[in-house]
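[1] what follows is a predicted structure for the sequence shown.
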Amino acid sequence: MDPANRPASSAEAAHALRGVVGRLRRRLLAVSGSDVLTPAQASALTLFVRGDADSGASLAQAERISAQAAAVTVAALAKAGLIERTADPADGRRQIIAVTETGLDYVQGARGMRQAWLEQGLTEEFTEHERAQLIAAAALLERLLQR
């Protein structure tokens, strides 16, 4: 659709969402003590935990970053003891990445703190009807992410 023909509500919604999602992300990082890792490192570690990446190349593809940026992130996570790298038996040039117990504990702890903060806020500040609206809005945002 031609930008000139877009409804004004699209621009208003985009502006509002960008602002609130950014602030929510920063708040969630703050409550989970995620200041130990950079946002890129935290995101990469989460991808490794979920199994969405298992190498520097797959991390670069998943995060849409350069191979060099992925290598820097992987090196930092390995130095922190959150992941281990082993040579791929089928391709010696490739390293397979596995999350260490420390890395798994870090992700689960951070995730638990974020979940608890959200649940408490949703319980204290919102009605049942408002929580249902947020659930519906989350489904709409998920649809946007599928584009």
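    The structure has been received and is ready for your questions. The structure presented is a predicted model; accordingly, all values stated were derived computationally and were not measured. Numbers count the residues shown, from 1 in each chain.

[2] rest of the way, CA atoms for contacts and neighbours
    Will do.

[3] please report the distance of the residue nearest in space to the middle of the chain from A13.
    Centroid-nearest residue in the chain: S43, 4.5 Å away (criterion: Cα atoms, centre = their mean). To A13, S43 is 26 Å away according to Cα to Cα, to the nearest Å.

[4] cool, A75 as well?
    39 Å.

[5] what distance separates the start and the end of stretch 80-95?
    17 Å.

[6] contact partners of it?
    Residues outside stretch 80-95 that contact it (Cα atoms under 8 Å, 6 or more residues apart in numbering): 45, 55-56, 74, 77-78, 96-104.

[7] go through it and flag the buried ones.
    L82, I83, E84, R85, Q95 (16 or more other Cα atoms under 10 Å).

[8] distance of A70 relative to L134?
    Relative to L134, and taking Cα to Cα, A70 is found at 34 Å.

[9] neighbour count winner among those two?
    A70 (23 against 14; other Cα atoms under 10 Å).

[10] beyond the helix or strand harbouring that one, next helix or strand please.
    Assigned by DSSP states H and E, A70 belongs to helix 67-79. Later in the chain than helix 67-79, the nearest helix or strand by DSSP H and E is strand 83-88.

[11] ok, and here's another one to check against it:
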Amino acid sequence: MTSKPRPQESVANAQRLNDAIVRLRARLRVESGQHATGLTATQLAVLASVVREGPVTAARLASLEHVSAQSIAQSLAVLKAAGLIHTTPDPRDGRKKLVSAAPSATELVDKLLTGRASFLARAIEQVLPPEEREDVEKAIDLLERLASADLSEGGI
């Protein structure tokens, strides 16, 4: 029987989790070669969404990335200037533009994702003993549940 954690334990665990995620994301940026792109993490996240979802509207991208329309517009301007995306009129609503990825964008996103996955696979193999590798699957399930949690009544 497990006891319910005290609120201060939950806060401490939340902070440790946040710190670990921040450190891991920074490491993944380095290992994937993200810094060499000259793009920010936000711009690359938007680009990955365009590659995954495109053709897509800026409004849909803002929703996917949980950012403002202004923030998306700024990222899209940089990506367009870099030749990584292009826009075309929406055939269903001529007032809107659809954003699509250039082939070079797809290659870049694939390279970055492969670099991240390769680093993580090597780290799991080299750092974790076989009996702890099963725990990684459990941790992934838990992180996915946390990421999709709907806390709208108590949100920030």
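    Nice, I can see it. These numbers come from a predicted model, not from an experiment.

[12] for structure 2, what spans make up the strands?
    85-90, 93-101 (DSSP state E).

[13] can you redo the ones you listed as a markdown table with distance to A147 of structure 2?
    Formatted as a markdown table, the strands of structure 2 follow (distance: least, Cα to Cα, whole Å):
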| stretch | distance to A147 of structure 2 |
| --- | --- |
| strand 85-90 | 28 |
| strand 93-101 | 26 |
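
[14] before we move on, the earlier item: which residues touch the counterpart of the residue nearest to the centre of structure 1 in structure 2?
    Mapped onto structure 2 by TM-score structural alignment, S43 of structure 1 lines up with A45. Listed by Cα under 8 Å, 6+ apart, the contact set of A45 of structure 2 reads E65.

[15] which residue is the nearest non-sequential neighbour of the equivalent of R114 of structure 1 over in structure 2?
    Aligned counterpart of R114 of structure 1 in structure 2: R116 (TM-score structural alignment). The spatially closest residue to R116 of structure 2, leaving aside those adjacent along the chain, is S32, at 5.1 Å (Cα to Cα, 6 or more residues apart in numbering).

[16] mind listing what that neighbour touches?
    Contacts here follow Cα under 8 Å, 6+ apart; on that basis S32 of structure 2 touches K111, L112, L113, T114, G115, R116, F119.

[17] and of those, the nearest to Q126 of structure 2?
    Nearest to Q126 of structure 2 among the contacts of S32 of structure 2: F119, at 10.4 Å, using Cα to Cα.

[18] next, the contact list for the closest one, please.
    F119 of structure 2 neighbours (Cα under 8 Å, 6+ apart): L28, E31, S32.

[19] got TSV for the residues you listed, with distance to S68 of structure 2 too?
    Shown next, in TSV, are the contacts of F119 of structure 2 (distance: Cα to Cα, whole Å):
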residue	distance to S68 of structure 2
L28	26
E31	29
S32	27
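
[20] for these, which one is nearest E144 of structure 2?
    L28 (18.1 Å).

[21] can you report how many residues neighbour the closest one?
    20.

[22] residue in structure 2 matching R23 of structure 1?
    Checking with TM-score structural alignment, R23 of structure 1 has R23 as its match.

[23] so how far is stretch 116-127 of structure 2 off the chain centroid?
    18 Å (Cα atoms, centre = their mean, to the nearest Å).

[24] what of stretch 40-56 of structure 2?
    That offset, for stretch 40-56 of structure 2, works out to 9 Å (Cα atoms, centre = their mean).

[25] for stretch 130-140 of structure 2, same thing?
    Distance of stretch 130-140 of structure 2 from the chain centroid (Cα atoms, centre = their mean) equals 22 Å.

[26] where does that stretch end up in structure 1?
    Going by TM-score structural alignment: stretch 130-140 of structure 2 matches residues 128-138.
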